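**Student:** the following comprises the amino acid sequence and a computationally predicted model.
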Amino acid sequence: MNVEYFINASASLSQHIRTDIKLSFYLYGHLNDIETIDGKGKVHPRGAIIHQLQVGLRYKLLLQLSDYVYQRNPSERRIVKLLGFAESNLESIPWKTVPSRSSLKEQRAKLDAVAAQIEKMQYVRNKFFAHVDHEYVIDPDASLCNALPSIDDLCALLNVLASILIFIDRNLGRRREIGYDAWCDIECRQFAAELLHVHR
């Protein structure tokens, strides 16, 4: 890794977090707000599809987030490599505001705080995706659906990754071009509203 790669890689990862991954979380959240069975026991006509979309979004988020934090050697994790390069090349990087070494260590500590979520995600990735374990075929309790990290665990990891990348962005003086949160929220809310309209 060199300085140019560090700048481009951190920008790419930051944009990916703020757009595609956050869109998935917003969509999951708004789908989760839809009552698939109402108070009278009436099933939403798109209830099965809504459930499949939610499960698929959790699979997608698991794989995307694991790409940021998974490697057999923890020092080779993408987000850790970025922080390591920043620490080792503090004077070479064209920061707008040079971060202190203690502030960079604080970013690493954020990852330590979600170590349990990362470990579970790595376990599921290895057991069900990278090295398929056929136990789940004959044991329903070992199925992928039951093993998936909760959306809260995935969200906690997302928030940590986003916080670290925002830290790098700000110290590089990189402007966040668009406020994607509002756009993601509106688009997903409208999609959920259309599903509800079909129900009525």
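**Tutor:** Sure thing, it's come through.
**Student:** CA only for contacts and neighbour counts going forward, please
**Tutor:** Will do.
**Student:** from the contact counts, what lies against the helix or strand where residue 50 lies?
**Tutor:** Assessed by DSSP states H and E, residue 50 sits inside helix 47-69. With contacts taken as 3 or more Cα pairs under 8 Å, 6 or more residues apart in numbering; DSSP states H and E, helix 47-69 sits against helix 22-32, helix 78-88, helix 115-125, helix 151-172.
**Student:** take a look at this one as well, against the first:
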Amino acid sequence: MKLNTTINGVAKILEISPDAYLVDVLRENGCLGVRQACDTGNCGVCTVHLDGRAVLSCVLLAVKAEGREITTIEGVPEAAVAIARCFVAEGADQCGYCTSGTVMNILYLEALVAQPTEAEIMHHLKGNLCRCTGYASQLRAIKAYFAAKAGREDLLPDEAAAKHLENTGATTADNVPGAARPISGEGKVAP
């Protein structure tokens, strides 16, 4: 069957199976930053936005995206890098497998609440599991991200740590663990 949808701002007509899950369709179409782990909607690594709302793509049939806008980590490079800088500065970036789903949930929270409290952050991200970092460093990183958005210089991470990414010369996708890698030096991601 045909699926008419928009992925990261690009209109697509895709041939899919009626029982295909969105995570599989996205990955088959080049959105490799969308991770797959539990396939039961319990870990959050597959989080994407559907019409601006965070959804778990491993339990959502792709047909539900008919006529709708899908945004993956590849579709939010500037915000993803800003959050990744905070993650690096706070040591919340170990294996990176969960990061793309966490970033997408942070961006959804930001759309709901411009300056969330610590309790709101913790409540909103309770469905994002991380086996590496523990959650204290992630919480510090997320708070630093929101502080930066508010211009709160006193709450930002150490300047030297925040510049770590700039000094590596890495591309946008390289700065976000789990994001697809560019196919050229121009930062373009493979379709």
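**Tutor:** Yes, it's here. On a predicted model such as this, the values are computed, not experimentally measured, just so you know.
**Student:** TM-score for this pair?
**Tutor:** The TM-score (TM-score structural alignment, normalised by the length of structure 2) is 0.25; 81 aligned residues with a Cα RMSD of 5.4 Å.
**Student:** quick one on the thing from earlier: for residue 57 of structure 1, find the nearest of the helices and strands packed on helix 47-69 of structure 1.
**Tutor:** Closest to residue 57 of structure 1 of these, according to Cα to Cα: helix 22-32, at 6.4 Å.
**Student:** so what does that closest one touch, helix or strand wise?
**Tutor:** Partner elements for helix 22-32 of structure 1 (3+ Cα pairs under 8 Å, 6+ apart): helix 47-69, helix 180-199.
**Student:** same thing but 10 Å
**Tutor:** helix 47-69, helix 151-172, helix 180-199 (3 or more Cα pairs under 10 Å, 6 or more residues apart in numbering; DSSP states H and E).
**Student:** flag every buried residue along that helix.
**Tutor:** 22-31 (16 or more other Cα atoms under 10 Å).
**Student:** in a markdown table, list the helices and strands packed on helix 47-69 of structure 1 along with distance to residue 63 of structure 1.
**Tutor:** Formatted as a markdown table, the helices and strands packed on helix 47-69 of structure 1 follow (distance: least, Cα to Cα, whole Å):
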| stretch | distance to residue 63 of structure 1 |
| --- | --- |
| helix 22-32 | 12 |
| helix 78-88 | 14 |
| helix 115-125 | 7 |
| helix 151-172 | 11 |
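**Student:** among those, which is nearest residue 104 of structure 1?
**Tutor:** It's helix 78-88; of the helices and strands packed on helix 47-69 of structure 1, that one is closest to residue 104 of structure 1 (Cα to Cα) at 6.9 Å.
**Student:** for the next helix or strand after the closest one, which helices and strands make contact with it?
**Tutor:** Per DSSP H and E, helix 78-88 of structure 1 leads on to helix 101-113 as the next helix or strand towards the C-terminus. With contacts taken as 3+ Cα pairs under 10 Å, 6+ apart, helix 101-113 of structure 1 sits against helix 78-88, helix 115-125, helix 151-172.
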